[in-house]
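Enquirer: Sharing a sequence plus its predicted fold:
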Amino acid sequence: MKNISLARIQGQWPDIATVNSWLLILLAFTFMDSIAIGNILLTLILILWVFEGNFSEKFQAIRYNPFALAAVAFVGLHFLGLLWTSDWEFAAFILKKEFKYLMIPVLMTVLKREHIPYYLLAFFLSMLLLVGISYSIYLEIMPPYAIFGLEKVEDPTPFVGHIVYNPVLAFTLYLLLYAVFLWKPLSLPLKVLGLVVFVIMGVDMFLTQGRMGQVVFLVLLSLFVFQFYQGKLLKPALIALALVATIAPAAYVFSPVVQDRVNLAVYEVQNYEQEPNSSMGLRVIMLLNSFEMIQENPLLGVGTGDYRQEYIKVNQENFPEADRGEVLNHPHNVYVQEMVQFGVLGLLVLGYMFYAMLSLYRRSTSPLRPVMLAFPVFYFVIFFSDGYIMDHYLTFLFLLLGSLLYVDDQRSRD
């Protein structure tokens, strides 16, 4: 009798796989709000994944997935780069950042196909919440509470800075367009509501200071036009051009934030030698110094951990006046960063990651196929402007959506 009762009780509890999938939904909803919560949830998912076992089955599920293999190769390259590294303290910092990419194969075996809509919905609702807070602060409905982590009231991007907020908002806006125009199960009332939300969130994009987010939004908008008019070339090209030619000037004219940021960027780039410690001036100088480092170490780079100490040497020779008292952890360009660390080998491994995503996109029959193309386009663009491959929020977005989009095609179709 006791055994029967125990079996009934056990049957009422969800299995580990289901609990892990719920944690993944929670991660999708919270990772933009808190670094600590994101790390805790990712750790819990890994612990439960190990405790669950079934490693042979999990290995079979990911062994032939090129995206999973690319993630392993990327992390493996950072361990290989330790062979020619002398700054072990900075190398440990880098490894701590990049080691998370090994979670891609893990998350691919945690995902439940029946929960895929919930992962996406949780992410969207989290961004909707952030946009609501952003508007409330901008309109002075809500004071900029310290909990929101706001450095400037005039840049109301809660919890994260505009460098993160605007790019993630840009991809959220693309997902809205996909849902409204390309996802057939969505009802007409929800499509109308989606368009209204798109306009509201789109306006917020140009009330905040993230220039790269605004650029990548226009890129993704143009891509979507081509995806909507699939198989055609001239018509979507003209529409995309018209949209960009309308939105970009309108944003510049009607948004003081956009106008000030564009003018400031142009001025700082043109005068980087006179004002080397300005935001854009320092980026120009970091790139110039990094190019010299690449010329000196073209094949294998300086190693996983030697960027910082080598940069100090080069900068002291070229731009000693460009000194804020600290050396940034990357040159604000992922492609340059990988070449400084690992030379041509680093660029090849990073390129393989993009190739893997595009390869899976080409042969996919998933309803999410358009998103599978937008995702690498999004990262390809933003990688030019900052060290997003080391950023907590953009890394978590990469892990979450990358695992979801490029898991085996059967799951995506279902």
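Expert: Everything's here; your move.
Enquirer: hey, let's count contacts and neighbours off CA atoms from now on
Expert: Noted.
Enquirer: After the longest helix that the chain contains, which helix or strand is next? Please name it.
Expert: Ranked by residue count, the top helix of the chain under DSSP state H comes out as helix 334-362. Heading C-terminal from helix 334-362, the first helix or strand you meet, by DSSP states H and E, is helix 369-382.
Enquirer: structure B:
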Amino acid sequence: MSRIINEIRKLFTEGPIGIYIMAFFIPLNPRMLGIAVAIIIVEQLIRSPKINKTHLKSQLSWRNPGIWLLLFYLMHVVGLINTENMRFANMDLGMKATLGILPVFFILYKLKVNWNLFVKVFIFGAFVSIVANFFMSLGVYLKSPHFYYISGERLSHLMHRGYWAVYMVVAYFFLLKQMITAQSKMSFWMNLLGAIVMAVFIEISGSKVGFIILFFVTIWAAISLFKRFKNKWILPITSVVLVVGIAAVVILTPSIAKRLDSAIIAVSQPIENYNMEVPESTEARVMVWDSSIDLIKENFWFGVGTGDIKDELIKMNFENGYSGVAEQKLNSHNQFFNSHIAIGVFGSLFLLLSLAMNYLKLKPDELRSWRLGIITILFIALLPESMMETQAGIIPYAFFISFLTSFQPKQSA
């Protein structure tokens, strides 16, 4: 007990508390993320307001992802020039302010972070979110005991299930990474058990993007285990586990199975066969992608303007006959499409570079595999979702992209 108290005292003495608060709340509650950003900044100004010039010089490089993220935000400011809907533009700029604030902060200040603690706090936050969401759903389930009420969108109460599933996959990746590098059997099996629990809740969330990334991360883990242990049974066992997992979803959660079936049917038929007035969710995605591509072709270089994307996309959907998605006022459901329509080719290019720069090997980096795993998960999530259009996505993306290449680890992971 005294050891725990000493560790807590040391944490408050050395910090940075704000970073760990951010790690805890990303998978739990997006409403707390703005407060976490404020704590990170204020804490640093109190502890050590002096700017490290050596760090500043090293960060002012085209290889720094934060530079490209800052330029991505500044393109939204430039996009005001040809904007008519200034009300939406101002709201959008304010909501995305952390895309500019956090890169500047991490360019100026180099924080020392205990990466092992960061990972554990993030995982803990993910498990707390599972418990919190499950108990919020349990109240309805007890009144009407049907699995329907503890699955799908009814399981994610604190944020959209797409965002929740993505952050759960990040926690799943952390658990698998710890499992693969475990030095004891106890650690191996505890992390494996945690990963299985995480995977189960990702599956019953019914998030399609969650399913997709979960599949790829599981394959990566199987290959990594095979490389470490050289056991010929690892890959076949992983294949069986995936098949059993998919079968369990089909049998135990028919509503989610139906959702996946509908998605497969939707992508296998021409858009002309879709229900234009009441589209299935995958049909809606395909239709809004089609309208987005039309808008990109018409406004390739500079976009329609920061504040006009929503109006122009609705207009194009009506012109294409996609009345259902137009009335729902759906965004592009692809962040690169969304950004390109609003602020042009340079906007989507800067966003891409803010992610791609993480794949360049800058120097010997013991945490590179962790960083690449996180960034790959976040990148894949941008393809079927416009992840950076609400605070639940904006702040985590701004944080991870700016933070991962700028902090100094206190100890090896």
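Expert: Here it is on my side, so go on. Just so we're clear, the structure is a prediction, and the values are computed from it rather than from any experiment.
Enquirer: Now do the longest helix of structure 1 against helix 369-382, angle only.
Expert: 170 degrees (axes from the mean of the first three to the mean of the last three CA atoms, to 10 degrees).
Enquirer: Please report the distance of the counterpart of Ser359 of structure 1 in structure 2 from Ser402 of structure 2.
Expert: Matched to structure 2 by TM-score structural alignment, Ser359 of structure 1 sits across from Leu360. Leu360 of structure 2 sits 15 Å away from Ser402 of structure 2, going by CA to CA, to the nearest Å.
Enquirer: cool, Lys143 of structure 2 as well?
Expert: 45 Å.
Enquirer: Kindly report the same for Leu193 of structure 2.
Expert: 31 Å.
Enquirer: Which of Leu360 and Ser402 of structure 2 has more residues huddled nearby?
Expert: It is Ser402, of Leu360 of structure 2 and Ser402, that has more neighbours when counted by other CA atoms under 10 Å, with 28 against 11.
Enquirer: could you give the angle of the lengthiest helix in structure 2 to helix 368-382?
Expert: For structure 2, the helix with the greatest residue count under DSSP H is helix 115-143. Interaxial angle of helix 115-143 of structure 2 relative to helix 368-382 (the same axes, to 10 degrees): 40 degrees.
Enquirer: Which positions within the longest helix of structure 1 qualify as buried?
Expert: 334-347, 349-350, 352-358, 360-361 (16 or more other CA atoms under 10 Å).
Enquirer: can you check stretch 23-42 of structure 2 too?
Expert: 23-30, 32-33, 36-37, 39-41.
Enquirer: go on, stretch 187-198 of structure 2?
Expert: Phe188, Asn191, Leu192, Gly194, Ala195, Met198.
Enquirer: Look at Ile294 of structure 1 and give its secondary structure.
Expert: Secondary structure assignment for Ile294 of structure 1 (DSSP: H, G, I helix; E, B strand; the rest coil): helix.
Enquirer: Identify the residue nearest the alignment partner in structure 2 of it in space, chain neighbours excluded?
Expert: Residue pairing (TM-score structural alignment): Ile294 of structure 1 is matched to Ile296 of structure 2. Nearest residue to Ile296 of structure 2 in three dimensions, chain neighbours excluded: Ile341, at 5.5 Å (CA to CA, 6 or more residues apart in numbering).
Enquirer: who touches the closest residue to Lys329 of structure 2 other than its chain neighbours in this structure?
Expert: Nearest in space to Lys329 of structure 2, with sequence neighbours left out and distances taken as CA to CA, 6+ apart, is Ile314 at 6.2 Å. Shown in contact with Ile314 of structure 2 (CA atoms under 8 Å, 6 or more residues apart in numbering): Val325, Ala326, Glu327, Lys329, Leu330.
Enquirer: Please identify which of those is nearest to Ser151 of structure 2.
Expert: Leu330 (23.4 Å; CA to CA).
Enquirer: which residues touch that closest one?
Expert: Here Leu330 of structure 2 is in contact with Val288, Ile314 (criterion: CA under 8 Å, 6+ apart).
Enquirer: Is it correct that Gln335 of structure 2 is in contact with Met387?
Expert: Yes: counting by CA atoms under 8 Å, Gln335 of structure 2 touches Met387, with 6.3 Å between them.
Enquirer: For Val267 of structure 2, list the residues it contacts.
Expert: Thr282, Glu283, Val286.
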